[in-house]
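Student: Sequence plus predicted model, see below.
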Amino acid sequence: MTDLIAPHGGTLVELQLPAEEAEAEKARAAEYPSWDLTERQLCDLELLLNGGFSPLTGFLGRADYERVVQEMRLTDGTLWPIPVTLDVSEAFAGTLAPGSRVALRDPEGVVLAVLTVDELWRPDREAEAAKVFGTTDGAHPGVAHLRERSHPVYVGGRVAGLAEPVHYDFTHLRLSPRHLRERFARSGWRRVVAFQTRNPMHRAHVELTFRAARQAEANLLIHPVVGMTKPGDVDHFSRVRCYEHVLKKYPEQTTALSLLPLAMRMAGPREALWHAIIRRNHGCTHFIVGRDHAGPGKGSNGEDFYGPYDAQELVRRHADELGIEMVPFQMMVYVKERAEYAPIDEVDESRETVMQISGTEFRRRMREGLEIPDWFGYPEVVEELRKTYPPRARQGLTLFFTGLSGSGKSTLANAVMVKLMEIGGRRVTLLDGDIVRKHLSSELGFSKEHRDLNIRRIGFVAAEITKNGGVAICAPIAPYAATRRDVRAMVEETGGGFIEIHVSTPLEECERRDRKGLYAKARAGLIKGFTGIDDPYEAPETPELAIDTTDCSPDEAAQQVILKLERLGFIDLR
C-alpha cells in the first residue's frame, strides 16, 4: 500500500502491492478460497486499488458500514456517503472466518487482489435501501439491485492488490488518480473542474461545461462513468466515441477526457457527494453538480425520487470538509431569440421562447429516424448514435411470451414466428421453453433456483440475438417477476427492444386443455412445485400486451402481436 500526497486532492491511498510482494502473494493465493467478482464488485475493487476510493483500505467492516448507512461517515468521522461492500453467497461465507484470506478474481479467473477477512455479517438490506436511497421502492435501480442481485452476506476486510483489472478498450483514456494528478502537474493545471456524465454530450452539456470552467477559472476534465450506470443507458463504447467528437469543440490544451470505472448506485444527493470525493481523489479542485444529479428518474408513484436541486444542497452542506469546490448549475435551455443556451433561471419565459428536447423525445426521434435539430445536438454525435440505435424497424427485438402451462404460449409463439418470417427483414429465432430445456438446460431440475437459472439462460441468448439485429421469440412459463425484470434488463442493455406478452389464459382453461396431464398429476400430488397449483405464478403487472387465448384462434392472437409491433414501430407493414 502506498500513500501519495500531492497538491491536487490530498492523500491518495493506493492498495497495489510492490511487484515482488505481489508475485509472492499470487503463488500463495492459489491455496486461498476464491471469489469471482461481480461486475459491480470489479468496479469497486479497481477504485479501491488505484486510490479512487481513498481513504478506504478495503471493503467496509460492519461498524464502518453501519455508520456510513446511518450518518454518511466512517467510524473515524471521515465523510463517506455510500457503502462499499463485498457481498457473497451463504455457501461461500460458510467457508470463511475472521483471519481468512480470499483470492478475488475477475471473470476470467485472474487473481486481482487478496482480501483478509475481518468479519462477516448479514445486513438489513431494506434499512440500507431506505437510508442510502431514501426509498424502498423497487422501481429504484439501486433498491432493485440490493433486493434481487446482491448476495446475503457482507465480508469486510483489508485488500492487497496483486494486479490491475485488464481493459482492452480506450486504454489511452483510462487514467488512474495518480496518472491524472501527474498529467495536471505536467500541464500546469492548478485548477481543474470535473464534469460527471453517464449520457452522450449534446450542445447543452458543452455550453454548461464552458460556463463552469469560465466561472471557476479552471481547466476542464470530462470524466464520464464507464462502469455500471442505469439499466437502459447508452453503452459506454458509443458514448466514448461521442465524447471524442465533442472534445474537438473545446479550445486545444484546455480540456481533457478520462474514463471512470465506477459502478453508479443512482443514489441522487448521496451519490453527488460521493462523486465529488472521487473527483477530489483524482486531483480535481472543482466539481459540477447539475439538476437531479445521479437521479434515476421516477418511482412507482410517477414522481421523481429526488428534488431537482437536492444534490446541490447536500454537497453545499458539507462544503467545508469535502476538499473540492462545487460549481452548481441549473438546467440549460436553448433560447430561440438569443440563438444560444442559457440557465433556465436566467430566461424570461414571458418574452423569450424556450426550446427543449427531453431525453424521452430524443429517443423517440432516434427510434423513428426523425430529424434532430442542430441547436440540440452536434451532427457527428447524432450520426454516431444513429449507428448504435437505428430506427426501431431495424433494431433487434425480443418477444417474451409468459403464462401458465397450457395457456397457448408455444402455439402463439410459433404463429408469430411464421408471420415475422413471412414479412422478412430480420432473422427470427424461437426459444421455446421445452426446446431450451432439452438443448440448453437439460441438467436442470424444477426448483426455484433452477427455474430462475433456466430463464436467465434464455435471456442471455435472447440478448445476444437482439444485440445482433435479430428477433428472439421466447416462450417459457417464467413465473417470477424479478427474473423477468432481469431478462428485460439484459436485452435492453443491448439497445434492442423488449416486448413482454402475457398469455393470460385462466388457470381453469389451462387445466381443461392439459394435453400432457401435468395439472392432473400436480393435483394428485405426483408433481411438486407445479406453477399455478402449489407454486405461484406472478402475473405481469404492466406487460406491453396481454392475450387470453380462451376465445381466439392462434391466428387471431398472432395478429394482435403483429399489430402491436407495427404500432410500436418494430415492423412496417406499408
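Tutor: Sure thing, it's come through.

Student: Going by C-alpha atoms from here, please, whenever you check contacts or count neighbours.
Tutor: Noted.

Student: What's the biggest strand in this structure, counting residues?
Tutor: strand 111-121 (DSSP state E).

Student: Mind listing what's buried along the helix or strand following it?
Tutor: Counting by DSSP states H and E, the next helix or strand C-terminal to strand 111-121 is helix 125-132. Buried residues in helix 125-132, counting neighbours by 16 or more other Cα atoms under 10 Å, are found at 128, 129, 131, 132.

Student: What is the nearest of these to residue 462?
Tutor: For the buried residues of helix 125-132, the closest approach to residue 462 (Cα to Cα) belongs to residue 129, at 31.0 Å.

Student: wouldn't that closest one be in contact with residue 147 here?
Tutor: No - counting by Cα atoms under 8 Å, residue 129 stays clear of residue 147, with 9.0 Å between them.

Student: tell me the helices in the stretch 101-250 of the chain, going along the chain?
Tutor: Secondary structure of the stretch 101-250 of the chain (DSSP state H, counting those that start in this stretch): helices at 125-132, 141-148, 177-187, 203-216, 236-247.

Student: before we go on, here's another structure to hold up against the first:
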Amino acid sequence: MANKPHGGVLKDLIARDAPRQEQLAAEAERLPAIILTERQLCDLELIMNGGFSPLEGFMNEKDYDRVVEESRLADGNVFSMPITLDVSQQVLDETKLKAGSRVTLRDFRDDRNLAILTVDDVYRPNKAKEAELVFGGDEEHPAIKYLNTQVHEFYIGGKLEAVNKLNHYDYVALRYTPAEMRAHFDKLGWSRVVAFQTRNPMHRAHRELTVRAARARQANVLIHPVVGLTKPGDIDHFTRVRAYQALLPRYPNGMAILGLLPLAMRMGGPREAVWHAIIRKNHGATHFIVGRDHAGPGKNSKGVDFYGPYDAQHAVEKFRDELGIEVVEFQQVTYLPDTDEYMPRDQVPAGTKTLDISGTELRKRLRTGAHIPEWFSYPEVVKILRESNPPRHTQGFTIFLTGYQNSGKDAVARALQVTLNQQGGRSVSLLLGDTVRHELSSELGFSREDRHTNIQRISFVAAELTRAGAAVIAAPIAPYEESRQAAREAISQAGTFFLIHVATPLEYCERTDKRGIYAKARRGEIKGFTGVDDPYEAPAKADLVVDVSKQSVRSIVHEIILMLESDGFLDRA
C-alpha cells in the first residue's frame, strides 16, 4: 500500500532466520526470566508484531520521559502512551538486572519464553507526573488507580528480540499482524481503508455510520475491535466477535472485513485516541474514526466526565500530518421510523420523529428478555447477545452475610438455602464461615492478613459458582471493610453481589452464646476474637441491614427474598 507505517518502517520483530531463532531459544532458557502479566503480554505482542511501530522494545527513561511530557519519543516520533515494563524490587534483586543485561520475558499462562530484552536502563518513574500528564490526574481514573495500586516501582527499558509468538486458541484466522493486514489489503486491492475501533457490540447505527464514512471517502471498512483488556464490565470478546461476524454480511458488496486487536486499553481519552490512530496506521488504514469521548472511562463519582466530548478528536487532529492518517469524526446517527432509515442527528429536520435505545436500556432489555426491535439491531446479533446475557431469573448471584459470631447469620443462611431450594430454578450453594475454614483455609490463622486471604478464597469460589448460574450464600464474619469490598469487586465480575449486614448487637450475640466461645475469648483462651480483642468494621454500604435481636429468622429471609424478587432473580414469568 502507498501509506507507510508510523515512523517509516514497520518494526516486525518476529525473527525468521532459523539458525538465529534456535540460538535465541537456547539463550532464553539460560537467562533469568521475568513473568509477564496479561497487560504486559498484550503490549509485548504489539511491540513484536509492529503494531506499536516504531517501538522496538519497552521504553527506556529518555523515551518514557518525553512521551509523558510531549507525546513524542526521544527521536521526535509521535507516540502518546507510555509502554513500559514494570518490575518490583524483589524481581530486580533476583535477576540482578542492570544496563547491558539480557533477560527472558515469559508468558505466565504456559511458561513459554517469548522474547529476550537487552536492558537499556532500570529507572524509577514519576508516577504522579505520569498520572497527571497522560491521564489527567483524577485519582478515580481507572488507569491512575491501576498505576497507583498495580504497577511496580521500577521500569525496565530496552529492545526486544522475539523468541516465540504468543499462543492464541480463539479466532486465529482473524488475528492479523500489521504486515498480514497490509498484505490482505493489497490482495483485495484496497488502497483506502477506514478503521473502526470498538470494545462494544455493533448494531445497525454502527453499521450505518461506518458505511457512510466509507462511501464519503470511496474507501473500505476495517472493523478492528479490541480483544485484549478493555473496561471492566464490558461484554466479553467471545460474544462480541460472534456478533461482529454475524453483522459482517450486512455490509454491501464485501465492503468490510474484521480483524482483531490484542490491545490492553488504558481508557486514556485523548492520549489513547492518538495511540489508536498510530496502531491503525501501522495496520495499513488510511482513515480512522474517532468517536465522541473516544476511549474515555465515563464519569467520576461526582458525575463529572474525565475528558471533554471532543478532546480526543482535537488530539488526533493535532498530529494528523505527522501520523499520516485522516481523522473521521464519529457521527451520531438516529433512527427515523417514518422513513425506516438512519440519519446523522445534525441533519434531521426539526419536528421529525426519531427513535433511540441507550446502552442502559439495551442492557435492561437483555436482562429482562424484553423485545429489541429490528430497527435497532439485526436479529442474528440480538440472538447472540441473548445467548450470552440470559434473563435475570437464570443468572447467578451471591448473598454475602457478614456479622459477629452468633449474630444469627448462619441461621439466616441455612434458612435462605432451604427457601431457595424449595422455589427451584437454580442450584444453591452454602459457604458457611466454619465450613470454609475447615475445608479451604485450615492452615490460616486469625491475623488481619489471614482473615483477608480467607475472604478472598470464599470470593473466588463464590464468583465461579455465580458465573455458572448458581445462587451462592456466603456467611463469614468478614470483619474488615477492605476484604468485603474486594469480595464485592471480584464476585461482581461474575454476577450480582448482595451484601447483607446482620447487625445484631455484640451484647446480644454474647448473651445468647450457648457454646461459650465469647466467654473463652474474654478469659484470654482465644486470641484475636472479633468483638473482644479484634475489631469489627461495620459495612458502610450494605444492600440490606437486619438484626436477629429484633427480627425473626423467617422475617429476615422474607426480606432477602423480596429483594431478590424486586431485582428479577426469582421472576420466571
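Tutor: Great, that's in hand. What you are looking at is a predicted structure, and each value in this text was computed from that prediction instead of being measured.

Student: TM between them?
Tutor: Aligned and superposed, the two chains score 0.90 in TM-score terms (TM-score structural alignment, normalised by the length of the second structure); 567 aligned residues with a Cα RMSD of 2.9 Å.

Student: picking up where we left off before, residue 341 of the first structure is nearest to which of the helices of the stretch 101-250 of the first structure?
Tutor: Nearest of the helices of the stretch 101-250 of the first structure (Cα to Cα): helix 203-216, 6.6 Å.

Student: Give me the mean deviation of that closest one from the second structure.
Tutor: Mean deviation of helix 203-216 of the first structure relative to the second structure after superposition (mean Cα distance after the TM-score superposition for the first structure): 1.0 Å.

Student: gap between that helix and the chain center?
Tutor: 27 Å (Cα atoms, centre = their mean, to the nearest Å).

Student: quick one: that helix to helix 236-247, angle?
Tutor: Counting by axes from the mean of the first three to the mean of the last three Cα atoms, to 10 degrees, helix 203-216 of the first structure lies at 60 degrees to helix 236-247.

Student: Show residues contacting helix 203-216 of the first structure.
Tutor: By Cα atoms under 8 Å, 6 or more residues apart in numbering, the surrounding residues in contact with helix 203-216 of the first structure are 191, 193, 195, 219-220, 246, 286, 288, 327, 329, 332-334, 341, 375-378.

Student: Show me which residues of it are buried.
Tutor: Going by 16+ other Cα under 10 Å, helix 203-216 of the first structure has these buried residues: 203, 204, 205, 206, 207, 208, 209, 211, 212, 213, 216.

Student: Could you turn the buried ones of the contacts of helix 203-216 of the first structure into a ChimeraX selection?
Tutor: To isolate the buried members of those in ChimeraX, using 16+ other Cα under 10 Å:
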select :191,193,195,219,220,246,286,288,327,329,332,333,334,341,375,376,377,378
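
Student: Just the buried positions in stretch 18-31 of the first structure, please.
Tutor: In stretch 18-31 of the first structure, counting by 16+ other Cα under 10 Å, buried: 22, 25, 26, 29.

Student: show me where the stretch 401-550 of the second structure has strands.
Tutor: 428-432, 471-475, 496-502, 544-546 (DSSP state E, counting those that start in this stretch).

Student: Of these, which stretch is the most buried?
Tutor: Burial of the strands of the stretch 401-550 of the second structure is given as mean neighbour count (mean count of other Cα atoms under 10 Å); strand 471-475 ranks first at a mean of 26.

Student: how far off strand 496-502 does that strand point, in degrees?
Tutor: Using the same axes, to 10 degrees: strand 471-475 of the second structure against strand 496-502 is 30 degrees.

Student: what about the longest helix in the first structure?
Tutor: Identified as the longest helix of the first structure according to DSSP state H is helix 448-467.

Student: buried set for that one?
Tutor: Neighbour count says helix 448-467 of the first structure has 451-452, 454-467 buried, by 16+ other Cα under 10 Å.

Student: likewise stretch 313-333 of the second structure?
Tutor: So stretch 313-333 of the second structure, judged by 16+ other Cα under 10 Å, has buried residues 313-317, 319, 323-328, 330-331, 333.

Student: start and end residues in the first structure for that stretch, please.
Tutor: Residues 312-332 of the first structure are where stretch 313-333 of the second structure lands when matched by TM-score structural alignment.

Student: what residues does that stretch touch?
Tutor: Under the contact criterion Cα under 8 Å, 6+ apart, stretch 312-332 of the first structure has outside partners 9, 79, 204-205, 208, 212, 216, 269-270, 272-273, 276-277, 280, 284-291, 341-345.

Student: 7 Å instead, please
Tutor: Stretch 312-332 of the first structure is contacted from outside by 204, 208, 212, 269, 273, 276-277, 280, 285-291, 341-344, using Cα atoms under 7 Å, 6 or more residues apart in numbering.

Student: chain center to that stretch: distance?
Tutor: 25 Å.

Student: gap between the two ends of that stretch?
Tutor: Terminal residues of stretch 312-332 of the first structure are spaced 16 Å apart (Cα to Cα, to the nearest Å).

Student: Check the spacing between residue 339 of the first structure and residue 412 of the first structure real quick.
Tutor: 53 Å.

Student: Between these two, point out the one with more neighbours.
Tutor: Comparing residue 339 of the first structure with residue 412 by other Cα atoms under 10 Å, the one with more neighbours is residue 412, at 23 against 9.

Student: which residues touch that one?
Tutor: Applying Cα under 7 Å, 6+ apart, the residues contacting residue 412 of the first structure are 554, 557, 558.

Student: Can you show me the strands along the stretch 251-400 of the first structure?
Tutor: Assigned strands in the stretch 251-400 of the first structure, in chain order: 255-257, 286-289, 325-328, 332-335, 340-343, 354-355, 397-402 (criterion: DSSP E, counting those that start in this stretch).

Student: before we move on, back to that, closest to residue 185 of the first structure out of the buried residues of stretch 18-31 of the first structure?
Tutor: residue 22 (29.1 Å).

Student: Perfect, that will be all.
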